[in-house]
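K.L.:
The following comprises the amino acid sequence and a computationally predicted model.
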Amino acid sequence: MSPLGTAYQPAGKLGIGQALLMLWLVALVLYPGQWTMPVTDRDEARYSQAATQMMETGDYIDIRFQEEPRYVKPAGIYWMQVVATQPFGGPEAPIGAYRLPSYLGVILTCLFTAMIGARMFGGAAGAIAGGILGFTMLAAADARMAKTDSMLMAAGTLSQLALFHILVQPKGAPPKEFRGWPLLFWFASGLAVLIKGPIITIMTVLTILFYVGVTRDWHALRRLRPLRGVVVFAAVGLTWVALISIQTNGEFLRESVGHALLGKVAEGDDDHGGWLLYHTSLLPVLFWPGTALLGLGLAAAWMRRKEPAMVFLIGWAFPFFILYEIVGTKLPHYVLPVYPAFALLCAVGLRDAGEILEGRLGKALHWLALALFALATIALPVAAYFGISDLGGEFFTPWVLGMCAAAILVLIVGLWTLRKPTFNGTAWTGLAAVVFYALFAGGAVPRFDEMWPSNRAWQIATRLEGCEDMRFVTAGYREPSNVFYFGTDTVLAETGAEAARFLIDNGRCGVAIVEEREMASFTAAMQGRPIRVLGQVRGTNVSKGRDMTLTLIVMGTSPLRLGEGEPRRL
């Protein structure tokens, strides 16, 4: 008997049919836009370019963006991107190939979440939990970004899957099942360190401390097999850290631990501060459309708070979330590793909805969640209107209007079916969300040209003829996406005068991409030398929130010209 007075009995396992249906729906939600959405600034472009340079140089230990060291994150995600791009041309692969680890990371997380949910609450609840997670706005967005967070979430959820089997023991003799959970826990924890440092370690330590503190099950610490586990953890997570520390004379540790980790605790780092209850206030939108079930999840957590499985789930969900509400630096994806726990809470709340809605607290929380769901859904087309207007785009296009109509469809179906929540009603809401994501990520966003000035300038450059080896310089627009598109040796000049000197020195095959604010400086530095304009791009520097015009310029004597044939690779 547990010290809480409630014995834990496993609810079941995830059926193959349930798993396949859930994974198919999640894959359907996450796929649109993976290959058609241009590279985004700034993190995705930096990660992808650094992986490209690994392939170009053959150095898979030292991480660099051009000549600048990137020691804020370990090498794990770069290695995954290198592997993912091999079937698609390696360093010449399109951005979609670099996104494959993130895409796979969310799908794996949904599977691991479903496995945990099946053991806790039954196969149907597990499958629903995996689906809820995959449909959330934050997970869907990160699945389309070539960076660390989705794979970090997958490694973290795998470690929590193993940790659950280690900590939460069924009544009586240990079951005859897989005995390698401690090894898997330490392996997944080490993998998470290799991807993004000790973030997941912090989460699992908080989970362990909470569970042991509440249940008084001190023997759980022994079941972790810490002596053997630390060896596995170090071999997986710290070998590369040791190699790069030796190679850089400790610079990696100073940068990654001193700046990227500790520097973010006390105050907002790199202008990434946030208001009080930052993550809580964003949750209704970022967890959408699962927002509608959050009230049931909170009610279920309270109602079953004395059950060991729920103690584990509460210890996973809330301490880490609260910690990041306190930490000075705030970005939306920081709390992504606890989203699987929120999805599991929603699933058990949905399963027990009949019982929950008999009480006043459960009913109040559910209707509050439905109200937040409605507000978040309405906010999507409103935000799209103002965002597109600010960026100088056209709102009244078929793709944008279709996206807004799909959001309203999600709202109608969600409110109609979840007033009296059931698994079937949740499935119908999810199918409506499939339509929304297809129109949003697969249609509206890739076609919103104003957001992608680097990509549009690159499309012009791919049609240039007359030189085999072109060199590019940008002035006034120094975003990392330029380097990903135009090549590692692209010069990101600060002024138009610098770009002019580059063009003079590379007169035959040089191309200058000059932002209008630097055009006067560029023209003055050219000192009357003849130039030709090959094209212009109007758009928005999303990172800085300002409109701009980019002009592609070559020397008047350059053989470069716009061709009429097929675009070529740069």
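P.N.:
All right, it came through fine. Numbering: from 1, shown residues only.

K.L.:
switch to C-alpha atoms for all contacts and neighbour counts from now on
P.N.:
Noted.

K.L.:
Quick one: residues contacting the residue nearest the centre of the chain.
P.N.:
For the chain, the residue nearest the mean C-alpha position is Asp142 (2.4 Å; C-alpha atoms, centre = their mean). Neighbour list for Asp142: Ser102, Asp149, Ser150 [criterion: C-alpha atoms under 8 Å, 6 or more residues apart in numbering].

K.L.:
would a markdown table of the residues you listed with secondary structure be doable?
P.N.:
A markdown table is the format used below for the contacts of Asp142 (DSSP: H, G, I helix; E, B strand; the rest coil):
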| residue | secondary structure |
| --- | --- |
| Ser102 | helix |
| Asp149 | helix |
| Ser150 | helix |
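
K.L.:
From Met153, how far out is the residue nearest to the centre of the chain?
P.N.:
10 Å (C-alpha to C-alpha, to the nearest Å).

K.L.:
Need the overlap of contacts for those two.
P.N.:
Contacts common to Asp142 and Met153, judged by C-alpha under 8 Å, 6+ apart, are absent.

K.L.:
alright, now check it against this:
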Amino acid sequence: MNTQGPEMLARTPPAQERGSGALAVLAPWAWPALLAAAVWLGLFYNLGAIPLFDVDEGAFGEATREMLARGDYVSTWLNGQPRYDKPILIYWLQAASVRLLGLDEFALRLPSALAATAWIAAVHAFTRRVVDRDTAHAAAFIAATSAGVVVIGRGAIADALLNLFLALALFDVYRELVDPRPRWRRRVFLWIALGVLTKGPVALLVPAAASALAFGLQGRMNGWWRAVRDPVGWLILLAVAGPWYALEYAARGDAFLAGFFMRHNVERFLVPLQGHAGSPFFYLPAVLLLVLPYTGLLLAALPGVRRMRTTPLDTLLWCWFLFVLGFFTLAGTKLPHYLLYGATPLFILMARRRHALRSRVAALWPALVLVAAVAILPLVLHHAAPGARNPYVREALSRADVFGPAWHAQAIALLACVVLLMLWPERPRTGGPWARLVAAALACSYAFGGLLLPAAAELQQGPVKRAALLARQAGWPVRSWRINVPSFSVYRDAVTPATDAPRPGDVILTRSDALDGLPSPVRVLFREGGVLLVRIEG
């Protein structure tokens, strides 16, 4: 057995990764303050101030609302129909939050924001033990301000919680790799079990495959097999995850197997579901976007793959990321956030290479592109919307009221800040490009949480929310026609069934591009951004 604990191995990075003490000018309390600011800006600022974002947030939110309304804490339902997309844990957490705080956007998103915060804290704690304190600060800060983490950490979905459990599992895999002990491997089984309760088999696949690759490259396959065959570990996994799967199968039978395992896992890998196809190179640009504003730093860190067998830490981190990249590249269904299952090792690898950035331009051009894109977004939509062929898209993008003077002023101020960071001359003890990137990342977090996501949510879901509140106030029974917006049911606080045959007297929720398919005449009760409530006259 290795007599060195996992905290002692890989403690000192290679000399080219240690740098020269960037940000050394900061007081001892500065990094905790920076991390707190990053977490608040990235995950909690304006968390409950914007409508539920896109179909996924609405679906999770409505399934949670129906769970509470039905008193059924085993099976999930969406607009009165069984929902097999995800296991139960995130719904339980959202239901607890709603019970405590009431049904609103903040309560539905809070479990994800807290899970993302715990994920960032786990990155910090692990990196501090196996590398050093300064690298831990950097890795946690990168995680807290990366675009992908900000987006999923603010969403009422399962992905932030899954990433927390994946990170905890693979951190303990590393401990088992360098210092085999029953407690490490059994904790791995516990984190996997919680992940399986969060999103299913992927929580078992990623740690199992990444660890097999790492143990194999380190010549430790016998140790991997010994850990995998641990009977106590399997008992932990079955005791934690097994009861819900057994209860759900007892309630739903073969429909659960077909809906959850076959369609949403096997079929999702084999073929594109819901139109989410992509080329074999789909995830190459996706990873550059998910780590914004650290794209330049990622490019600087990628050559480190040549040293992936140098230390057990390098081996595990690279195997973790490369397996996720390879597996989801082969999968038929491609979504950008799938790559986040392999983002945790990138945060650590980038933090170790943070001083490899020798140029302000190399460090800051991604941040500049990001804030510039946010600043010109209203202009782009203004010119693109009139040319959209689809009437729903044209109406949705033509709402000039979304971008007011305050929005424009903040966008221009953020752009000016990043430009100033790029152009300001170097001074002694200013910390170099890495310190500038830290400041730019905070600006980018505000651009995401304070400007971009609120604008996108308002364009997409603001009219849906106002239509639902109107229908709730009026007491209208509503059916949906050729529109998929589960958030409408959340805001209306009632199931909104779909209809294939609208009848006279029905109040119908629909889109402007589906209006011609309804029986005439119709009376428009609400119309905004391409979203309509109409009553069919007859």
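P.N.:
The structure has been received and is ready for your questions. Please read these numbers as outputs of a predicted model, since none were measured by experiment.

K.L.:
returning to that earlier point: any idea what the residue nearest to the centre of structure 1 aligns with in structure 2?
P.N.:
Taking TM-score structural alignment, Asp142 of structure 1 has Ile152 as its aligned residue in structure 2.

K.L.:
what's the answer for Ile107 of structure 1, then?
P.N.:
Per TM-score structural alignment, Ile107 of structure 1 is aligned with Thr117.

K.L.:
same check, this time on Phe342 of structure 1
P.N.:
That one, Phe342 of structure 1, aligns with Leu346 by TM-score structural alignment.

K.L.:
Next, the contact list for its match, please.
P.N.:
By C-alpha under 8 Å, 6+ apart, the contact set of Leu346 of structure 2 is Leu298, Leu317, Phe321.

K.L.:
Let's see the ChimeraX selection covering just the buried ones among the contacts of Asp142 of structure 1.
P.N.:
A single ChimeraX command selects the buried members of the contacts of Asp142 of structure 1 (16 or more other C-alpha atoms under 10 Å):
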select :102,149,150
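
K.L.:
so which strand or helix has the spatially closest residue to Val435 of structure 1 that is not a sequence neighbour?
P.N.:
In space, and not counting its chain neighbours, Val435 of structure 1 is closest to Ala406: 6.2 Å by C-alpha to C-alpha, 6 or more residues apart in numbering. In this assignment (DSSP states H and E), Ala406 of structure 1 forms part of helix 398-418.

K.L.:
buried sites along the following helix or strand past that helix?
P.N.:
Using DSSP H and E, the next helix or strand after helix 398-418 of structure 1 towards the C-terminus is helix 423-439. Of all the residues in helix 423-439 of structure 1, those buried under the rule 16+ other C-alpha under 10 Å are 425-430, 432-439.

K.L.:
And for stretch 392-406 of structure 2?
P.N.:
So, applying 16+ other C-alpha under 10 Å, buried residues of stretch 392-406 of structure 2: Tyr392, Val393, Arg394, Glu395, Ala396, Leu397, Ser398, Arg399, Val402.

K.L.:
out of those, which one sits closest to Pro272 of structure 2?
P.N.:
Nearest to Pro272 of structure 2 out of those is Val393 (C-alpha to C-alpha; 23.8 Å).
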